[in-house]
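Undergrad: What shape does this take:
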Amino acid sequence: MHTSWQLSEQGDRCLRVQFSGELSLDTGLRCTRAARLLREQAPACVRDLVPSFTAVAIHFYPDGSTDQLARLRDYVHHALVDLDAVSDQVAPGALVDIPVCYGGPFGPDLPILAEQLGLSQEHLIELHGSQPQLVFMVGFAPGAPYMGILPEPLNVPRRATPRTVLPKGSVAIANRQTIIYPNESPGGWHLIGRSPVSLFDARRSPAALLAPGDQVRFVPLPHEQFDLWTPA
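TA: From the prediction side, this is the model:
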């Protein structure tokens, strides 16, 4: 056991580094930094490292030896020995601008949500893009980023009734987080806009545009520019 994280077995092919605390920017940054340090020193048997909101999963191939778990535990402790010394708020990944057409046909929940929160639509949009948002994890669908933390005035639960279909690129918020749906899919978050950016393309390397530890700046895009937008 460590003072700031705990290591446990998850089945016979995974270890989990669990950090204390609930969803927060600090915990998210610790997870993404831990994943980076673990990746830099990973032994050959480690096949994947998956950070989430409060933990990092270390997936590995069993090699049949009796001391593999002991060696993996030593690797984790060695890789994270200096993690507690890092106290800055700098994310380890890239800073990515994502254009968004807010409101109207692109974000039908925007006016309802603004009224519910006692904000103008313009102020809600301003708050949503007021600071870069950390990509905590990628999941739910290939390339779908979970980002935050949103300002407290935008703290709303999920919709009471999910939608069965959301368009590709839908930008939605709930629980002080933002998600972008990379493909047409169901979803239960509040739809405030849509982005023309392609988040996942299997022909691209890497296929996912965003990775845990990246930061996203949301940039308003005029509605008439949606179909005209091209990557810089």
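
Undergrad: Every contact and neighbour count from this point should use C-alpha atoms.
TA: Will do.

Undergrad: Mind listing residues that contact stretch 147-156?
TA: Outside stretch 147-156, the residues that touch it by CA atoms under 8 Å, 6 or more residues apart in numbering are 24-25, 117, 124, 127-128, 133-137, 173-179, 216.

Undergrad: what does stretch 80-87 give?
TA: Applying CA under 8 Å, 6+ apart, the set of residues contacting stretch 80-87 is 4, 30, 33-34, 37-38.

Undergrad: Out of these, which is nearest to Asp12?
TA: Of all the contacts of stretch 80-87, Asp12 sits closest to Leu38, with 19.0 Å by CA to CA.

Undergrad: Identify the residue nearest the closest one in space, chain neighbours excluded?
TA: Ala79 (5.7 Å; CA to CA, 6 or more residues apart in numbering).

Undergrad: just to revisit the earlier point, which members of the contacts of stretch 80-87 occur in strands, if any?
TA: Among the contacts of stretch 80-87, DSSP state E puts none in strands.

Undergrad: buried subset of these?
TA: Taking 16 or more other CA atoms under 10 Å as the criterion, what is buried in the contacts of stretch 80-87 is 30, 33-34, 37-38.

Undergrad: Could you also give me the structure for this second sequence? I'd like to compare it with the first:
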Amino acid sequence: MTVQRPSISLLGTTALIFEAPGEMNLDLQQRIWALAHETQAWPEIREAVPGMNNLMLTFLHPPRGAGALQALEARLHDAWDAAVARPREGRVVELPVVYGGPGGPHMADVVAHTGLSIERIVELHSAPLYPVYALGSHPGYCYLGGMDARIATPRRKVPVLSIPGGAVSIGGAQTGVSASAGPSGWNTIGSTSMCFFDPAEDPPAALQPGDMIRFRVEGIVR
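TA: Predicted structure coming up:
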């Protein structure tokens, strides 16, 4: 049996990306959090930013030469092998969602793909307590884990030029909420109201990895 190894790639001269092997799940993501916690204290690292199944490290002191880079990569591999899942005790945030209607223009596409009724899709989507795995895509946006596989729907072949902030969408096996207006290739099935990012706050992002989101059904519009 071949053991998958993480991959490490340079992002120009100022950062690298560490990509963990295996399929996305909470245990793997918690190991990413553990690796971020450790590497943030390394003297050559400016910032450790967890992503989905990956970790971006920006350099305070970039490695000079192939030997220094290889040594850093070896330390990362060793740290990953030793990493133990690091749970985070976050907040539980409840978001009221109106499913379907003008705020969920792609609900019909999810119905067509899954073969499920709107009511069943809403039931399955609102049932889990979704852990926030990482922040990214745009300021304040949360990548969530834990969506029921029965409502997984492929991303749209033609992205939508603009969806509003608060759009609740499904993209593949994931779901998320747009923190601000912008383009999207996901299927929007509902809407909620919450300010996810405020540069005047500290921290500016309302949610952090380890927080949990629960979608509360505010209504269903056909």
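
Undergrad: all helices in the second structure, in order from the N-terminus.
TA: Assigned by DSSP state H, the second structure shows helices spanning 26-39, 65-82, 107-114, 118-126.

Undergrad: what would those look like in TSV with distance to Arg46 of the second structure?
TA: What follows is the helices of the second structure, written out as TSV (distance: least, CA to CA, whole Å):
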stretch	distance to Arg46 of the second structure
helix 26-39	9
helix 65-82	14
helix 107-114	42
helix 118-126	38
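
Undergrad: Contacts only, for the closest residue to Met52 of the second structure other than its chain neighbours.
TA: Excluding its sequence neighbours, the residue lying closest to Met52 of the second structure (CA to CA, 6+ apart) is Ala134, at 6.1 Å. Shown in contact with Ala134 of the second structure (CA under 8 Å, 6+ apart): 50-52, 142-144, 208-209.

Undergrad: which residue in the first structure lines up with Ala134 of the second structure?
TA: Matched to the first structure by TM-score structural alignment, Ala134 of the second structure sits across from Met137.

Undergrad: same thing with Ala200 of the second structure?
TA: By TM-score structural alignment, Ala200 of the second structure lines up with Arg203.

Undergrad: Val96 of the first structure reaches Asp214, doesn't it?
TA: Yes - Val96 of the first structure is within contact range of Asp214, at 7.3 Å (criterion: CA atoms under 8 Å).

Undergrad: burial of the aligned partner of Gly118 of the first structure in the second structure, as a residue count?
TA: When the second structure is aligned by TM-score structural alignment, the residue opposite Gly118 of the first structure is Gly115. When counting by other CA atoms under 10 Å, one arrives at 13 neighbours for Gly115 of the second structure.

Undergrad: Likewise for Ala55 of the first structure?
TA: 23.

Undergrad: I'd like the distance from it to Cys14 of the first structure, if you could.
TA: Distance of Ala55 of the first structure to Cys14 of the first structure, given as CA to CA, to the nearest Å: 12 Å.

Undergrad: do Leu199 of the first structure as well
TA: 28 Å.

Undergrad: ok so, going back, so how far is Pro6 of the second structure from the match of Gly118 of the first structure?
TA: 37 Å.

Undergrad: now swap in Pro139 of the second structure and tell me
TA: 27 Å.

Undergrad: Now do the contacts for the residue nearest the centre of the second structure.
TA: Closest residue to the average C-alpha location of the second structure: Tyr143 at 2.0 Å, with CA atoms, centre = their mean. Residues in contact with Tyr143 of the second structure (CA under 8 Å, 6+ apart) are 52, 132-136, 174-176.
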